[in-house]
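> For reference, the sequence and a predicted model appear below.
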Amino acid sequence: MIKIVEPIFSEEEKEAVIEIIESHQITRGRWTKTFQEEFARFVGVGHCYTVCSGTTALFIALRALGVDKGDRVVVPAMSFMATIDSVYLACGEPVVVDVDEFFTMDLNQLEDAVKRFRPKVVMPVHLYGGMADMEGLMFLAEKYGFYVVEDAAQAHGAELKGKRAGAWGHIGAFSFYASKNVPMGEGGALTTDDPDIAKKIESWIDFGDHPAFNVRITEFQAAIGTIQLRKLKERNERRREIASRYTSAFSEDFTTPLEREDSLHVYHLYTLMHPERDRLIEELKGSGIDARVYYNYLLHELRNSEHLPTPNAERFRKEVFSIPVHPYLKEEEVELIIGALLRAVSSGKII
């Protein structure tokens, strides 16, 4: 089976893990400090704080910005459930809006939601590795006075107008789960360029002024993450190369992913749309190719929350599916995936 994702680790990661074991410094050591410094530089911000998961990063981001009981937080309809769960965990009240043709937050509808609900925070999601319209969103943030938390769990290295995901909003939140472009196994991080917000984030990570959590990562995670981060640019380029070949092959028969102008899409997932999605997935699996739906639910359906009409998301979720695009795919595997999917779609056509 050609897997949808397959993190690969080298001798370099193995040697780092052994070094940590022999040092007896398995937490809060040099690797954690190194990762935080290197990731902050990579994103282009002054501060980075590692935590145990992407969900935790989102929760702490909301708390650091003062979200509490009754505060509204706007999220897009399409995302992993952690996006909306973090709002409830922070005692906020989510408001769900539709997505645009890039699978990211619809800014026209967002402005309507902001006028109606007056949110404290808006949480755009850079879904599948493509950036939301952060330039337009930050304009609205300045106009209406809300905070912005970027859910960048799927967007390590993604860019818009030369500025990376996690550097646009007041806070960026990342995940380093095993499937991500920078995998640690588990882990997350918060990024910010605001020193005052940085201090508030620290207060939720270090025990002190109010009840906090122990959300630290281990030195093992930090070492693996540091080494993986140093390989990220090359691996994102490989993802983009594979995605380009897919788009050339599939553009006549499928709705292929769009790239926002002056952006760099990092293809955490390569997501197509087709009305016969379910049949195609079964045929691909029969050919030994993993294909999955991200996601077959909308966030307001999961938690029965306040929402505006979501016609785009409702249509997309019936047709979206993702195929392997990870950087460890061999050339023959890429060709096999292209051939199998073209045969599958052809077999369903009426002649």
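Sure, I can see it. Numbering: from 1, shown residues only.
> CA atoms for contacts and neighbours, from now on please.
OK.
> Grab the nearest non-local neighbour of Cys91.
Lys69 (4.7 Å; C-alpha to C-alpha, 6 or more residues apart in numbering).
> how about that neighbour, what does it touch?
Applying C-alpha atoms under 8 Å, 6 or more residues apart in numbering, one finds that Lys69 lies in contact with Ala90, Cys91, Gly92, Glu93.
> if I've got this straight, it is in a helix?
No: the assignment for Lys69 (DSSP: H, G, I helix; E, B strand; the rest coil) gives coil, which keeps it out of a helix.
> how close does it sit to Ala82?
Between Lys69 and Ala82 the distance, using C-alpha to C-alpha, to the nearest Å, works out to 18 Å.
> In terms of helices and strands, where is Leu58?
Element membership of Leu58 [criterion: DSSP states H and E] is helix 54-64.
> So what touches that helix?
Residues lying outside helix 54-64 but in contact with it, judged by C-alpha under 8 Å, 6+ apart, are 51, 82-83, 85-87, 89-90, 121, 149, 151, 153, 171-177, 187-190, 197, 200-201, 204, 215.
> So which of those sit within helices?
Secondary structure assignment (DSSP state H) places Ala82, Thr83, Asp85, Ser86, Val87, Leu89, Ile197, Lys200, Ile201, Trp204 from the contacts of helix 54-64 within helices.
> quick one: which of those residues is most hemmed in?
In terms of neighbour count, Val87 stands highest of the ones in helices among the contacts of helix 54-64 at 27 neighbours, by other C-alpha atoms under 10 Å.
> Please name the residues that touch it.
When contacts are counted by C-alpha under 8 Å, 6+ apart, Val87 is found next to Phe59, Leu62, Val73, Glu93, Pro94.
> For the fourth one, give its distance to Glu15.
Relative to Glu15, Glu93 is positioned 46 Å away (criterion: C-alpha to C-alpha).
> before we go on, here's another structure to hold up against the first:
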Amino acid sequence: MEGRVRERIPILDLTPEVEELWDDLMAAITRVLRSGQFILGPEVEAFEREVAEYLGVKHAIGVNSGTDALVIGLRALGIGPGDEVITTPFSFFATAEAISLVGATPVFVDIDPKTFNLNPDLIAAAITPRTKAILPVHLYGRPAEMDPILDLAEAHGLKVLEDCAQAFGATYRGKKVGTLGHAGAFSFFPSKNLGAYGDGGLLVTNDDEVATLGRMLRAHGSKRKYHNETVGYNSRLDALQAAILRVKLPRVDTWNQARRQVALHYNELLADVPGLVLPEVSEGHVFHQYTVRVLGKRRDEVQKKLGEVGIGTMVYYPVPVHKLPVYAHSGFFLPEAERASQEVLSLPIYPAITEEQMLYVVGELRRIQDGDSRQPSRGVWRGT
């Protein structure tokens, strides 16, 4: 086995977290099982109160997924058929999909190549009489530049729904993301900074009317059972997932800080590796992903070689949304998003990643970028 990695270093490993929290998780799950209440109920209500207090927002509404949070958020803000919503082409498909699902049209604006987020300088040119909202994404855990976005929205009478799926706990000028616009949508997919152990999502707002509509829409459009007032969805956060999230919520700031420290250390270790552009550890960034650019059209080759020595990586995202078959007819040419899709590579990052693991990742990446002139590292990762 000398010179080979016996175990992979995954891009994310949740097992240390589960082991650390095992007793508390089992107590929470047992509490729900013995309560006999599995859909909404006191566990979800308690989580909604606690997460609203954490975020500093008036209303928090637990839903089935981050995608549902976007769909319900758009509808609660009055977005529908015939409307246009400005958003980024460099995000998970659900961002644009939610716009289409409510009958509106996504209008894609290119990204800032430094942050990978929506470029606010390009938004004004995309506004038309049909524009009704802006949907920025806080990609990889880095807050979008919200001040100019909010200024534009106010000037043109537009709604702002923040996609915070990758940015739970991130801050922009001292305020939690999701609380800056008219509403915010979060995902609790297991890989997120605050993740459930199944699907889950959250819609937050300070607007009483939006909150009322959001709660109706998650429950088939009704305020009271069997008294449906509009066509809604079956989108309720499970009590089991709420109980798990309640265990994890008090630890999320510590975990986010650990992610920032990992990012800082990566930046130190990779600073002199040729052919890479490293992410900035900016204020409020919570590093859902640690994403580098691999220059020289070598990204796919580098990813393949890292995989051969047991290092897990991901490309978020290999095809910008405006180039996917469902939107390819729209005719957008967005060169920064298209270039990013050919260069980005996300390296392993999670709060429990060890120094040994990071050194192995960096050593192998350095070897590959130096032209494979050295043999693969003989250091064997044995895990934690």
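Received, thanks. Note that this is a predicted model, so its numbers are computed, not measured.
> Put the buried members of the contacts of Val87 of the first structure into a PyMOL selection.
Once 16 or more other C-alpha atoms under 10 Å is used to decide burial, the buried members of the contacts of Val87 of the first structure can be selected in PyMOL as follows:
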select buried, resi 59+62+73+93+94
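> Tell me the spacing between the residue nearest to Cys91 of the first structure and Val87 of the first structure.
Lys69 of the first structure sits 10 Å away from Val87 of the first structure, going by C-alpha to C-alpha.
> same deal with Val96 of the first structure?
Distance check for Val96 of the first structure against Val87 of the first structure: by C-alpha to C-alpha, it reads 11 Å.
> ditto for Asp194 of the first structure
Here the criterion is C-alpha to C-alpha. By it, Asp194 of the first structure lies 22 Å from Val87 of the first structure.
> Could you do Leu341 of the first structure as well?
For Leu341 of the first structure, the distance to Val87 of the first structure under the criterion C-alpha to C-alpha works out to 38 Å.
> ok, now Tyr147 of the first structure?
Taking C-alpha to C-alpha as the measure, Tyr147 of the first structure falls 14 Å from Val87 of the first structure.
> Between those two, which contacts overlap?
Counting by C-alpha under 8 Å, 6+ apart, Tyr147 of the first structure and Val87 have no shared contacts at all.
> nearest residue to the residue nearest to the spatial centre of the first structure other than its sequence neighbours?
Closest residue to the average C-alpha location of the first structure: Gln154 at 2.2 Å, with C-alpha atoms, centre = their mean. The shortest distance from Gln154 of the first structure to any residue that is not its chain neighbour, by C-alpha to C-alpha, 6+ apart, is 5.2 Å, and that residue is Gly129.
> And that neighbour, what's its match in the second structure?
Taking TM-score structural alignment, the alignment pairs Gly129 of the first structure with Gly141 from the second structure.
> you'd agree its match is up against Gln166?
Yes: between Gly141 of the second structure and Gln166 there is a contact at 5.2 Å, judged by C-alpha atoms under 8 Å.
> For the match of Gly129 of the first structure, which residues are in contact?
Counted by C-alpha under 8 Å, 6+ apart, Gly141 of the second structure has contacts Gln166, Ala167, Phe168, Ala170, His285, Val286, Phe287, His288, Gln289.
> Correct me if wrong: the residue nearest to the centre of the first structure contacts Pro124.
No: the pair Gln154 of the first structure and Pro124 does not pass the contact test of C-alpha under 8 Å, sitting 12.0 Å apart.
> Which of the three states applies to the closest residue to Thr256 of the first structure other than its chain neighbours?
Spatially, and ignoring its direct neighbours in sequence, Thr256 of the first structure is nearest to Leu272 (5.0 Å; C-alpha to C-alpha, 6+ apart). Per three-state DSSP, the secondary structure class of Leu272 of the first structure is strand.
> burial measure for Leu272 of the first structure, as a count.
Neighbouring residues of Leu272 of the first structure were enumerated by other C-alpha under 10 Å; the total is 23.
> What residue in the first structure is paired with Ser346 of the second structure?
Using TM-score structural alignment as the criterion, the counterpart of Ser346 of the second structure in the first structure is Ser322.
> Now do the same contact list for the residue lying closest to its match once chain neighbours are set aside.
Closest residue to Ser322 of the first structure apart from its sequence neighbours, by C-alpha to C-alpha, 6+ apart: Thr271 at 4.3 Å. With contacts defined as C-alpha under 8 Å, 6+ apart, Thr271 of the first structure is in contact with Tyr128, Thr256, Pro257, Val320, Phe321, Ser322, Ile323.
> Repeat the analysis, applying 7 Å as the threshold.
Thr271 of the first structure is in contact with Pro257, Val320, Phe321, Ser322, Ile323, counting by C-alpha atoms under 7 Å, 6 or more residues apart in numbering.
> if we can go back for a sec, aligned counterpart of the residue nearest to Cys91 of the first structure in the second structure, please.
With TM-score structural alignment as the criterion, the equivalent of Lys69 of the first structure in the second structure is Pro81.
> any idea how far its match is from Ile99 of the second structure?
When distance is defined by C-alpha to C-alpha, Pro81 of the second structure is 10 Å away from Ile99 of the second structure.
> how close does the aligned residue in the first structure for Lys323 of the second structure sit to His307 of the first structure?
Residue correspondence, TM-score structural alignment: Lys323 of the second structure in this structure matches Glu301 in the first structure. According to C-alpha to C-alpha, Glu301 of the first structure and His307 of the first structure sit 9 Å apart.
> mind checking how far Val121 of the first structure is from Leu299 of the first structure?
17 Å.
> cool, Glu234 of the first structure as well?
Computed with C-alpha to C-alpha, the distance linking Glu234 of the first structure and Leu299 of the first structure is 33 Å.
> Repeat that for Thr27 of the first structure.
Shown here: Thr27 of the first structure relative to Leu299 of the first structure, a distance of 35 Å by C-alpha to C-alpha.
> between those two, which one's more packed in?
Under the neighbour definition other C-alpha under 10 Å, Thr27 of the first structure and Leu299 were set side by side, and Leu299 has more, 26 against 16.
> Is it correct that that one is in contact with Ala77?
Yes: taking contact to mean C-alpha atoms under 7 Å, the distance of 5.2 Å between Leu299 of the first structure and Ala77 places them in contact.
> Strands along the second structure, start to end?
The residue ranges that make up the strands of the second structure, judged by DSSP state E, are 59-63, 84-87, 105-108, 131-135, 159-163, 171-172, 175-176, 183-187, 201-205, 222-224, 227-228, 276-277, 290-294, 344-347.
> for the first one, packing partners?
Here strand 59-63 of the second structure is seen to pack against helix 42-55, strand 201-205, helix 208-218 when contacts are counted using 3 or more C-alpha pairs under 7 Å, 6 or more residues apart in numbering; DSSP states H and E.
> Contacts only, for Phe108 of the second structure.
Phe108 of the second structure sits in contact with Ile86, Thr87, Thr88, Pro89, where contact means C-alpha under 7 Å, 6+ apart.
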